[in-house]
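> Mind looking at a prediction? Sequence and model below.
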Amino acid sequence: MLSIGELAERAGVTVKTVRFYSDRGLLPEAARSAGGHRRYGPEALDRLRTIRSLRTLDLPVPDVGRILDEEDALEDVVAGQLRELGTRLSALRWREAALRLLQDCTPEERADRLLLIGAVSVPPSTAAPARFWRRWLPARMPARLVSAIIDEAVPQPPADPTPAQVLAFARLHAFVSRDCRGTEAGRPAAHQPDKGYRPAVLYDGLREAFALAAPDLREGRPPHEGEALDCFVSAYAHACGAHDTPAYRRRLSGELATDPRIDHYWQLAAELSGPSQPTPGAAHDWLRAALDIRTARPASAA
């Protein structure tokens, strides 16, 4: 049996430290002396060393207790701490890039940039862009399709952002947080109930068309005819019960030319995701251009 002083000396800690862990139940006493002094068994030394090792990793006392008392708790605690540490590191990287953004701008720009950055949480959240898309998408869309569209349309903040990416995300956040009624974020024809479109059919087809166009976008190829364009037109045609004919393609080209657009959103999203991840907006523009080229060809030939 070891006294509290002997245990502290062998472990290389203070008596106060041993008492602290004992009082919190991490280091149970084996007995008390006749005078009421704490006594510890020989296993207490290894337990105390384990406690010190875990605390060296800055693990909270309750988590240390779980690890000591539950056989499989170490893995869960470590995983939780790594997630928390990752969040803290992301926040620090974001703050560093935001401070550099303020440091490297003119005094005239600084006030506006400070307001933009101050409106974004740290680490940044994608909740505002997700809300924007839920408002902008047609009503009564299947939940699984809405989730898939949001996943593809909302850019994730980079883990190690540049100052330019911090500014792009802050501007994106400001754009989606404003009242979009009566602005360029209005409803395209396919979203309007009286136009006869089935939005779920349309967006399922568009997602497939965008995926087909993505390799061309990544390689920087100009818009052209092919499977991606056929899928794009088919998505619109099937959604409104039409057939893919030259006349329909001409009509669709004109309709898309007058649709409200959210180009500013896609421009900022592209700054965040980079050229290796084409945005749905970039894919839509590429396919529209391919459609315009195709529908213009007969007229120019004549």
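Structure's in. What do you need?

> drop to CA atoms for contacts and neighbour counts, all remaining ones
OK.

> doesn't residue 45 make contact with residue 7?
Yes: counting by Cα atoms under 8 Å, residue 7 does reach residue 45; the two are 6.6 Å apart.

> who's more crowded, those two?
Between residue 7 and residue 45, residue 7 has the larger neighbour count (other Cα atoms under 10 Å), namely 22 against 18.

> buried residues in the strand or helix carrying residue 282?
Using DSSP states H and E, residue 282 sits within helix 280-301. Using 16 or more other Cα atoms under 10 Å as the test for burial, helix 280-301 gives 280-284, 286-292, 294-295.

> looking just at contacts, which helices and strands does that helix meet?
Secondary-structure packing of helix 280-301 (3 or more Cα pairs under 8 Å, 6 or more residues apart in numbering; DSSP states H and E): helix 199-219, helix 227-239, helix 246-258, helix 263-273.

> can you redo the ones you listed as CSV with mean neighbour count?
Listed next are the helices and strands packed on helix 280-301 as CSV, based on neighbours: other Cα atoms under 10 Å:
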stretch, mean neighbour count
helix 199-219, 19
helix 227-239, 20
helix 246-258, 15
helix 263-273, 19
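
> out of those helices, nearest to residue 164?
helix 263-273 (8.2 Å; Cα to Cα).

> quick one: the closest one to helix 280-301, angle?
Helix 263-273 and helix 280-301 are oriented at 120 degrees to each other (axes from the mean of the first three to the mean of the last three Cα atoms, to 10 degrees).

> tell me what helix 263-273 is packed against?
Using 3+ Cα pairs under 8 Å, 6+ apart as the contact criterion, the elements in contact with helix 263-273 are helix 163-177, helix 280-301.

> need the helices and strands packed on helix 280-301 in JSON lines with distance to residue 61, can you?
JSON lines is the format used below for these (distance: least, Cα to Cα, whole Å):
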{"stretch": "helix 199-219", "distance to residue 61": "49"}
{"stretch": "helix 227-239", "distance to residue 61": "57"}
{"stretch": "helix 246-258", "distance to residue 61": "61"}
{"stretch": "helix 263-273", "distance to residue 61": "40"}
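
> Out of these, flag the one nearest residue 149.
Nearest of the helices and strands packed on helix 280-301 (Cα to Cα): helix 199-219, 8.0 Å.

> this is the other structure I want to compare:
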Amino acid sequence: MFIGIIFLIIGLFAIVVAFRQRKDRLWFILLAIITLLLSWNQAGTYARHQSYHEKNIMSTKVITRVDSSASKTAKSLVSKNSKLARTLSSRSSSLKKEASDLHLSIAKSQSNANKTSSTPSTNQTELATKQYDGQQTIKVNQNDPEFSNADLSTSRGAWQTYGNLDNRNRVSAANALLNKSLMPKTERESLDVDPTGWHNKRTNNGWLYNRCHLIGYQLTGQNNNAKNLMTGTRSLNDPEMTTYENEVAAYVKENKKNYVRYRVTPVFRGTELVARGIHMEGQSIGSNAVHFNVYIFNIESGYTINYQTGTSVKK
């Protein structure tokens, strides 16, 4: 802008001189025109600069306004997200509590189910005190199984459970609702679990002891399961237990809808490592095709067994 003013002054001065002098008037007029044009050009440049500056200011204002609006929107979104997060957190805590209550309820139901299905009503201590008098298998409760209505429910379908080993590693009761679906489809492998009191020896008929399955392999396919194996005499295993197992297996195989409630409880006396006998119960669902409640003595003819240790001597 300052240069433009200088050009304007020079131009005006050239005009004044041109009117006073005749000799070089043409040159002064030409100088006046050139300086006026330069002054005009400087004025235009200044005007364009001002216009651009004003536009920048307006643009800055617009951007500032836009930024301000965006900031408000962002703050609003943050606030909404915060509220949503608090809502979700509250809902999550509620769901976790509901899940916890549900798990607790299921656990209580399972605990109650185990209480009603794992232990027979007959006093096992009384069975343990019974003495063998020549009959290896005897009836219990007039041969009527001691299952409750809940025990006989098929609402869960076929199932099997095995009690935990006690503090002496002895087996406890095994329970099942047997069905064809549980039966194995492969041959049984050899056993390598040594149950408590396992001191085996050869006899005239083979071996004194067998690793006896509480629930036979042919019924569930359970094999090297320490919770399903006990030290039992050869005669206890076969023919005594096998007779009832075969009866159950034959019924279950007849129809895929056939169910048998089954419970086998080893009976120990005090701290002895070898069971005095086996308490077996079986009841077909919806019929008495399978119906038994028996106690089988864990004895072997011609041998005296030390039930505390599992050792034995020939009579």
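Here it is on my side, so go on. No experiment lies behind these values; they were computed from the predicted model shown.

> TM value for the aligned chains?
The TM-score (TM-score structural alignment, normalised by the length of the first structure) is 0.23; 114 aligned residues with a Cα RMSD of 6.3 Å.

> quick revisit: any chance you could list what contacts the helix holding residue 282 of the first structure?
152-153, 210, 213-214, 217, 222-225, 228-229, 232, 246, 249-250, 253, 256, 263, 266 (Cα atoms under 8 Å, 6 or more residues apart in numbering).

> Between the helices and strands packed on helix 280-301 of the first structure, which one is closest to residue 93 of the first structure.
Of these, nearest to residue 93 of the first structure by Cα to Cα is helix 263-273, at 15.2 Å.

> and the closest one with helix 163-177, angle?
Using the same axes, to 10 degrees, helix 263-273 of the first structure lies at 140 degrees relative to helix 163-177.

> What are the buried residues along stretch 52-68 of the second structure?
Buried residues in stretch 52-68 of the second structure (16+ other Cα under 10 Å): none.

> swap in stretch 43-50 of the second structure?
For stretch 43-50 of the second structure, by 16+ other Cα under 10 Å, it's residue 43.

> measure residue 61 of the second structure to residue 74 of the second structure for me?
According to Cα to Cα, to the nearest Å, residue 61 of the second structure stands 19 Å off from residue 74 of the second structure.

> about what we covered before: now the helices and strands packed on helix 263-273 of the first structure in a markdown table, with distance to residue 201 of the first structure?
Below are those laid out as a markdown table (distance: least, Cα to Cα, whole Å):
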| stretch | distance to residue 201 of the first structure |
| --- | --- |
| helix 163-177 | 26 |
| helix 280-301 | 16 |
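
> Of all these, which one is nearest residue 200 of the first structure?
Across those, closest to residue 200 of the first structure is helix 280-301 (Cα to Cα), at 16.2 Å.

> Just the strands from the stretch 201-315 of the second structure, written as ranges.
For the stretch 201-315 of the second structure, the strands defined by DSSP state E, counting those that start in this stretch occupy 202-203, 206-207, 209-213, 229-233, 260-267, 277-284, 291-297, 303-305, 312-314.

> Over to the stretch 1-150 of the first structure?
So, for the stretch 1-150 of the first structure - with DSSP E, counting those that start in this stretch - the strands run 2-3, 31-32, 38-40.

> Quick one: closest of those to residue 62 of the first structure.
Relative to residue 62 of the first structure, the nearest member of these by Cα to Cα is strand 38-40, separated by 21.5 Å.

> Packing partners of the closest one?
Counting contacts by 3+ Cα pairs under 8 Å, 6+ apart, strand 38-40 of the first structure is packed against strand 2-3, helix 4-11, strand 31-32.

> Among these, pick out the one with the most neighbours on average.
Most buried of those by mean neighbour count (mean count of other Cα atoms under 10 Å) is strand 2-3; its value is a mean of 18.

> now for that strand, which elements pack on it?
Using 3+ Cα pairs under 8 Å, 6+ apart: strand 2-3 of the first structure touches strand 38-40.

> picking up where we left off before, looking at the buried residues of helix 280-301 of the first structure, spot the one nearest residue 176 of the first structure.
residue 281 (15.3 Å).

> one step back: distance to residue 115 of the second structure for the strands of the stretch 201-315 of the second structure - can I get that in TSV?
Converted to TSV, those look like this (distance: least, Cα to Cα, whole Å):
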stretch	distance to residue 115 of the second structure
strand 202-203	40
strand 206-207	37
strand 209-213	22
strand 229-233	22
strand 260-267	13
strand 277-284	16
strand 291-297	19
strand 303-305	33
strand 312-314	36
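
> Ok, which of those strands comes nearest residue 81 of the second structure?
Nearest of the strands of the stretch 201-315 of the second structure (Cα to Cα): strand 260-267, 56.6 Å.

> any idea of the angle the closest one forms with strand 209-213?
140 degrees.

> what is the orientation angle of strand 260-267 of the second structure with strand 229-233?
Using the same axes, to 10 degrees: strand 260-267 of the second structure against strand 229-233 is 70 degrees.

> and strand 260-267 of the second structure, what does it pack onto?
The contact analysis (3+ Cα pairs under 8 Å, 6+ apart) places strand 260-267 of the second structure against helix 124-129, strand 174-178, strand 277-284.

> Mean neighbour count and distance to residue 68 of the second structure for those - can I get that in JSON lines?
Formatted as JSON lines, those follow (neighbours: other Cα atoms under 10 Å; distance: least, Cα to Cα, whole Å):
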{"stretch": "helix 124-129", "mean neighbour count": "15", "distance to residue 68 of the second structure": "84"}
{"stretch": "strand 174-178", "mean neighbour count": "25", "distance to residue 68 of the second structure": "72"}
{"stretch": "strand 277-284", "mean neighbour count": "25", "distance to residue 68 of the second structure": "80"}
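
> Now tabulate those in CSV and tack on distance to residue 80 of the second structure.
Below are these laid out as CSV (distance: least, Cα to Cα, whole Å):
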stretch, distance to residue 80 of the second structure
helix 124-129, 67
strand 174-178, 55
strand 277-284, 63
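
> So which of those is nearest residue 248 of the second structure?
Using Cα to Cα, those put strand 277-284 closest to residue 248 of the second structure, at 7.8 Å.

> Determine the longest helix present in the first structure.
helix 73-103 (DSSP state H).

> what packs against that helix?
helix 61-69, helix 107-118, helix 163-177.

> all helices for the second structure, in order.
Counting by DSSP H, the helices of the second structure are 2-20, 25-117, 124-129, 217-220, 234-235, 242-254.

> To residue 295 of the second structure, which of those lies closest?
helix 124-129 (7.7 Å).

> Which other helices and strands does that closest one contact?
strand 260-267.

> now the angle from the strand it packs on to helix 242-254?
160 degrees.
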